[in-house]
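Asker: any chance you could fold what I've pasted below:
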Amino acid sequence: MLKVLGNWYQRKFSDPNALMLLLLILFTALTLYTLGGILMPVLVAIVIAYLLDVPVTNLEKRGVGRGLATSFVLIVFFFVCFVAAISLLPIISKQSVNFVKEIPNIWQSAQDWLAALPEKYPNTIEVSYIKSMMSGVNEKVIDFGETVVSVSVSSIGTLAAILIYMILVPLMVFFMIKDKRIFLDSVSLILPKQRRLISQVGEEMNVQIANYIRGKVIEIVIVGAVTSIAFSLLQLKFAILLGVLVGFSVLIPYIGAAVVTIPVAIVGLFQFGLTADFGWVMLVYLIIQALDGNLLVPLLFSEAVSLHPLYIIVAVLLFGGLWGFWGVFFAIPLATLVKALITAWSPQVHNLPSSTDA
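Answerer: Sure thing, here's the model as predicted:
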């Protein structure tokens, strides 16, 4: 067994470049796992910097100084975010409050429907089974409500952290974009000399991550806006709130769409019942999901969608479990990173002499 492992190590890591790449990955993963909470503002700043680097670079190519271009793009970006927040937050907040108020009515209607099932199907469903099931669900609902209240109270202490984010993150984004070349040169000085594979994988992932972040933001905006408009035209309650949920559900491939279908179906069923209007709501929703998965995603992520859906789901579960939201957000580029690493290490097999040549 040890001989097999030794031969495998010789095949994959006898090249110092491959070994340095492995050590860098292990060090980076360990750092993010242990210090991810502390470094969260830095990660947020890096995501925004990736998002805004292209317009800054385009302005620089047109003769605008990088410092001035960075300032202009940041001002426009945060102004748009501020206007969007001022416009949407009051509506989302109001609809969220109304939705919470409607939950008891929705649950009471569901209980009435369940209680009527034994009368409709006396030979199939027993009354005792329905009562025990509703009792168990009621306990879970009460526990969930208490959890939500406790989380809401504890989140008051995060206001200071939000203020810190509002100050530190824009500053870090500004310096990351303005002094991008300085930081890249500094990183290259720290890296070991045996970095051929590090540079190869780094260049590939730099393009992948940049395209992924911009594409994901565009996808969230398009899907959220189209869904909100469609639900509003269909006069569905909480249209903006549900549209925002559908927009952010694209962060979690496959799983997000399945989960967000539940509140959409519940609200539509509670408002319209089993009528044609409910059918139209679900049909439009399914059409939006189909267009997103079969048209928008291939256009925005032409390289990422080459990954098998099973790999993407496993990546979401694995990296989401390790790093929470950001693990889910970067699940696809991280899965692509694993694929790039396998590609980078695989050629090492052909570059080594066989045992007969030794």
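Asker: from now on I want contacts and neighbour counts done on CA atoms only, so please keep to that.
Answerer: Fine.
Asker: and after the longest helix along the chain, which helix or strand comes next?
Answerer: Counting by DSSP state H, the longest helix found in the chain is helix 66-120. Next in sequence after helix 66-120, counting helices and strands by DSSP states H and E, comes helix 127-154.
Asker: what is that following helix packed up against?
Answerer: helix 66-120 (3 or more CA pairs under 8 Å, 6 or more residues apart in numbering; DSSP states H and E).
Asker: compute the inter-axis angle for the helix it packs on and helix 127-154.
Answerer: Per axes from the mean of the first three to the mean of the last three CA atoms, to 10 degrees, the angle that helix 66-120 makes with helix 127-154 is 160 degrees.
Asker: now find how far off-centre helix 66-120 is within its chain.
Answerer: Its chain's C-alpha centre and that of helix 66-120 lie 17 Å apart, by CA atoms, centre = their mean, to the nearest Å.
Asker: second chain to compare with the first, below:
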Amino acid sequence: MTRFFKGWLHRYFFDEEAVILSVLLIVGFVVVLTMGTMLAPVFAAMVLAFLLQGLVNQLKQRRLSHNLSVSLVFMLFITSFLVILLIVLPLIGDQVSRLFGELPRMIGDAHHALSVLPDEYPGFISDTQVTVWIDTLNNQITNVGQWFVSFSLSSIPGFVGVLIYLVLVPILVFFFLKDSGVLAAWAGGLLPRQRPMMNQVYEEMSDQIANYVRGKAIEILIVGGVTYLAFAILGVRYAALLGLLVGLSVVVPYIGAAVVTIPVALIGFFQWGWGNEFIVLMVVYGIIQALDGNVLVPLLFSEAVNLHPIAIIVAVLVFGGLWGFWGVFFAIPLATLLKALMTAWPKPEEEESTSS
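Answerer: Below is the predicted model:
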């Protein structure tokens, strides 16, 4: 057994660079797992700076100085940040409060709709089934209400943490943008001078991850904004809340669109019933999803991520379970990174060919 293990190590870790990269990956994974909560503002600022770096590069290509480019992009970021903080979040918070205030009426309508099903479909639905459904509905509503109350109480001490985010994240974003070259040179100085495998992985992943993250952020804004405008024109209640949910649903491939269809259909049903307005709502929602999948996604992600759907779903489940929302958001880039590492990793055949 020891001989087999030594042989396996020699086959896949004969290269010094592979050993160093393995150590770096393990250290990074341990740091995120053990200190992820403490370093969350730093990670959030790094993601935002990563998104904004493309705008800085475009301004520099137009012969603007680095400091001026960073200042203009940072001013745009602060303006967007204030719009979200002072306009979007209060609007969504107001709609969430009104939704919980209207829940008793919705529950009563649901009970009435379920109670008449045995009379309308006596051969398919029984009174016992309806009773089970109503009990399940009541239990789920009770659990949601208890979670909302506990979340409201627990969020009081977390208000200090929110203030820390509001102050620290913009400051960190500014310095990440301003000193990106210095930080990159410092990080490169810690690595071996001869690092062909690391350079190959970096060249393969840098543009692809940057395009994916920026494209996904743009997709969230476009899909969420279009959904809000369409639902507001149709007169759908809680249009801002539904627009936020539909926008965030694009983060989870294959699953998000199917899951968010449920609240859209439920709110439409409780507002109009099985009327023409409900049909129009679902048709408009289906058109938005179709345009997103067939027009917007190919336009934003011209370089398709060459991953099997099973690999994407597994990556979403694994990284989402480890790091929550950010794990889901970066599931595809992380899976692509793992694939790039497997492709660039030194092979035993390469060792034999170089020795011969």
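Asker: give me the TM-score for this pair.
Answerer: Once superposed, chain against chain, the TM-score is 0.92 (TM-score structural alignment, normalised by the length of structure 2); 355 aligned residues with a CA RMSD of 2.1 Å.
Asker: circling back to that earlier point, give me the mean deviation of the longest helix of structure 1 from structure 2.
Answerer: Compared with structure 2 after the fit, helix 66-120 of structure 1 shows a mean deviation of 2.0 Å (mean CA distance after the TM-score superposition for structure 1).
Asker: name the helices or strands packed onto that helix?
Answerer: By 3+ CA pairs under 8 Å, 6+ apart, helix 66-120 of structure 1 packs against helix 40-61, helix 127-154, helix 159-178, helix 239-249.
Asker: okay, angle between the last one and helix 66-120 too, please.
Answerer: With the same axes, to 10 degrees as the basis, helix 239-249 of structure 1 and helix 66-120 are set at 110 degrees to each other.
Asker: on that earlier part again, ranking the helices and strands packed on helix 66-120 of structure 1 by burial, who's on top?
Answerer: For these, average neighbour numbers computed from mean count of other CA atoms under 10 Å are highest in helix 239-249, which has a mean of 23.
Asker: what's the mean deviation for that one versus structure 2?
Answerer: Per aligned residue, helix 239-249 of structure 1 averages 1.2 Å (mean CA distance after the TM-score superposition for structure 1).
Asker: residues in structure 2 aligned with that helix?
Answerer: Mapped onto structure 2 using TM-score structural alignment, helix 239-249 of structure 1 spans residues 239-249.
Asker: hmm, who's touching that stretch?
Answerer: The set of residues external to stretch 239-249 of structure 2 that reach it, using CA atoms under 8 Å, 6 or more residues apart in numbering, is 91-92, 95-96, 219-229, 231-232, 255-257, 259-260, 263-264.
Asker: give me the buried entries from the residues you listed.
Answerer: Among the contacts of stretch 239-249 of structure 2, those scoring as buried are 92, 95, 219-228, 231, 256-257, 260, 264 (criterion: 16 or more other CA atoms under 10 Å).
Asker: which residues in the stretch 151-300 of structure 1 form helices?
Answerer: Remark: helices assigned in the stretch 151-300 of structure 1 by DSSP state H, counting those that start in this stretch are 159-178, 180-190, 196-233, 239-249, 255-272, 276-291, 297-300.
Asker: gap between N138 of structure 2 and G108 of structure 2?
Answerer: 11 Å (CA to CA, to the nearest Å).
Asker: now the helices of the stretch 151-300 of structure 1 as a markdown table including distance to T147 of structure 1?
Answerer: Compiled in a markdown table, the helices of the stretch 151-300 of structure 1 are given as follows (distance: least, CA to CA, whole Å):
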| stretch | distance to T147 of structure 1 |
| --- | --- |
| helix 159-178 | 19 |
| helix 180-190 | 43 |
| helix 196-233 | 28 |
| helix 239-249 | 21 |
| helix 255-272 | 19 |
| helix 276-291 | 31 |
| helix 297-300 | 36 |
